[in-house]
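**Q** sequence? don't have it. structure:
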């Protein structure tokens, strides 16, 4: 049975694209374009997670979250907003939100955050698919797929690629990745990681818009 997401967003074009991505990753998504309809629907139907835009007509996302929290204390509530001020984030948490993601954001990042909250709720242990450039990466089955090839990765290659996917275009420190994936940071583990990254570079060379860049003395950047 698919997990259900209540998605409230007044930008229909943005909502169409995001809804499509979420459904491709196995979720059932019910979209409404304002806060008033979101509340009416929440009271009538069962959902596993709420994804709320902050600025909406009729009733804003913060008010919707307050009402939802009065009805259900446990359901994960994630805000999406073009506003990135600290005060907005704090207000989001005060009104009962669990997370706050600022536009523009990568779909992969949102999928990871959704998966985290659903796992915490005991609802899902499903890993999302990651899409970047020409590739689709199925972490659960360790399959990296392009229009020309399907690569079966080793567990460590998969762990590294998932780490890169969730930190796209960010500066990643070597020790941070080593501790996350190997649990420690030493010379031999570092050499082992370099071998796996070299293999990933070979798989990814099919798409010239993607690269794993070495940042001298610091670590890496997964450029997408």
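**A** That came through fine. Note that the coordinates shown come from a computational prediction; the quantities given were computed from them, not determined experimentally.

**Q** For the rest of this, base every contact and every neighbour count on C-alpha atoms.
**A** OK.

**Q** Contacts for the lengthiest helix in the chain, please.
**A** Looking across the chain with DSSP state H, the single longest helix is helix 187-204. With CA atoms under 8 Å, 6 or more residues apart in numbering as the test, helix 187-204 has contacts from 151, 156-157, 160-161, 174, 178, 182, 210-212.

**Q** With neighbour count and distance to residue 114 as added columns, please give the residues you listed in CSV.
**A** Below are these laid out as CSV (neighbours: other CA atoms under 10 Å; distance: CA to CA, whole Å):
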residue, neighbour count, distance to residue 114
151, 12, 27
156, 16, 24
157, 20, 23
160, 19, 20
161, 22, 19
174, 18, 26
178, 18, 25
182, 16, 25
210, 17, 25
211, 16, 26
212, 19, 26
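
**Q** let's bring in a second one:
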């Protein structure tokens, strides 16, 4: 059985005590948690790694909280954010949802409630992984290079390790794999994966292309499966898989035997 990757949480909480309590609690629930005391630390973490969900404590300063959300969305436009706030004002909640938060909790609340809300958000997002999918696609398992892509479970596997893709990653990879070694125009990708009318879709697409490039690297899976460093000689013996940017045109998933 392939190893499964833990869901990752980016936790932004300025209170040392509460941050420690939340981190320890979610780690007991088998989440992988990156805890940050401020937005600057969180942004550095986002530039280095990808996270499934963000928990953001805005205290009673929603204006500053909105700035933090915008900074997060700039790096990952589709990041689900759960807001924790000291302010129970209805207008503050409405403002937070208008800015794109996924959920909003007013203090005090139980940690169990927060964990349940995190679980609900992640379940909902995984169920929506393939919004353009049809029944004929649900059972499709695609193989390319040394990778196996199970569309129905959104699992990308290699070296006996499985990585769970998000809904957007799943749709984007499906489009690329079904058109392997073929240039796909940016406009086609935007239309097929993001739909019409998304003004920020171009930036979002670039973020997800970067994510897929990371995953379509044999060393990523070798590290996760703990099989060791892949030497140049080993890599030369493996089918070459590249996500290529065709400047001014689009992208191509290039697979060579």
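**A** Noted; the coordinates are in hand. Quick caveat: nothing in here was measured; it's all calculated off a predicted structure.

**Q** Now the TM-score, please.
**A** Overlay of the two chains. TM-score (TM-score structural alignment, normalised by the length of structure 1): 0.51; 123 aligned residues with a CA RMSD of 2.3 Å.

**Q** now, among the contacts of helix 187-204 of structure 1, which is nearest to residue 27 of structure 1?
**A** Distance to residue 27 of structure 1, by CA to CA, is smallest for residue 161 among the contacts of helix 187-204 of structure 1, at 23.0 Å.

**Q** which one among the contacts of helix 187-204 of structure 1 gets closest to residue 109 of structure 1?
**A** residue 161 (13.8 Å).

**Q** Nearest residue to the closest one in space, please, no chain neighbours.
**A** Spatial nearest neighbour of residue 161 of structure 1, chain neighbours left out: residue 200 (7.7 Å); criterion: CA to CA, 6 or more residues apart in numbering.

**Q** Please apply the same query to residue 214 of structure 2.
**A** Excluding the flanking residues, the one nearest residue 214 of structure 2 by CA to CA, 6+ apart is residue 220, at 7.0 Å.

**Q** and stretch 177-184 of structure 2, which stretch of structure 1?
**A** Across structure 1, nothing matches stretch 177-184 of structure 2 (TM-score structural alignment).

**Q** how long is that stretch end to end?
**A** Using CA to CA, to the nearest Å, one end of stretch 177-184 of structure 2 lies 11 Å from the other.

**Q** Repeat that for stretch 2-18 of structure 1.
**A** 17 Å.

**Q** mind listing what's buried in that stretch?
**A** 4-10, 15, 18 (16 or more other CA atoms under 10 Å).

**Q** can you check stretch 26-44 of structure 1 too?
**A** Quick answer for stretch 26-44 of structure 1 (16+ other CA under 10 Å): 27-29, 31-39, 41-42.

**Q** Equivalent analysis for stretch 234-253 of structure 2, please.
**A** Buried residues in stretch 234-253 of structure 2 (16+ other CA under 10 Å): 240-243, 250-253.

**Q** sorry, back to before: output the buried residues of stretch 26-44 of structure 1 in JSON lines; the columns should cover distance to residue 109 of structure 1 and secondary structure.
**A** Formatted as JSON lines, these follow (distance: CA to CA, whole Å; DSSP: H, G, I helix; E, B strand; the rest coil):
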{"residue": "27", "distance to residue 109 of structure 1": "16", "secondary structure": "coil"}
{"residue": "28", "distance to residue 109 of structure 1": "18", "secondary structure": "strand"}
{"residue": "29", "distance to residue 109 of structure 1": "18", "secondary structure": "strand"}
{"residue": "31", "distance to residue 109 of structure 1": "20", "secondary structure": "strand"}
{"residue": "32", "distance to residue 109 of structure 1": "22", "secondary structure": "strand"}
{"residue": "33", "distance to residue 109 of structure 1": "23", "secondary structure": "coil"}
{"residue": "34", "distance to residue 109 of structure 1": "24", "secondary structure": "coil"}
{"residue": "35", "distance to residue 109 of structure 1": "24", "secondary structure": "helix"}
{"residue": "36", "distance to residue 109 of structure 1": "28", "secondary structure": "helix"}
{"residue": "37", "distance to residue 109 of structure 1": "27", "secondary structure": "helix"}
{"residue": "38", "distance to residue 109 of structure 1": "24", "secondary structure": "helix"}
{"residue": "39", "distance to residue 109 of structure 1": "26", "secondary structure": "helix"}
{"residue": "41", "distance to residue 109 of structure 1": "27", "secondary structure": "helix"}
{"residue": "42", "distance to residue 109 of structure 1": "25", "secondary structure": "helix"}
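
**Q** Now flag whichever of the residues you listed is closest to residue 54 of structure 1.
**A** Among the buried residues of stretch 26-44 of structure 1, and counting by CA to CA, the member closest to residue 54 of structure 1 is residue 35, at 9.1 Å.

**Q** does the closest one really touch residue 57, like I thought?
**A** Yes: using CA atoms under 8 Å, residue 35 of structure 1 is in contact with residue 57, at 6.8 Å.

**Q** and for the two, which residues touch both?
**A** Overlap of the contact sets of residue 35 of structure 1 and residue 57 (by CA under 8 Å, 6+ apart) is empty.
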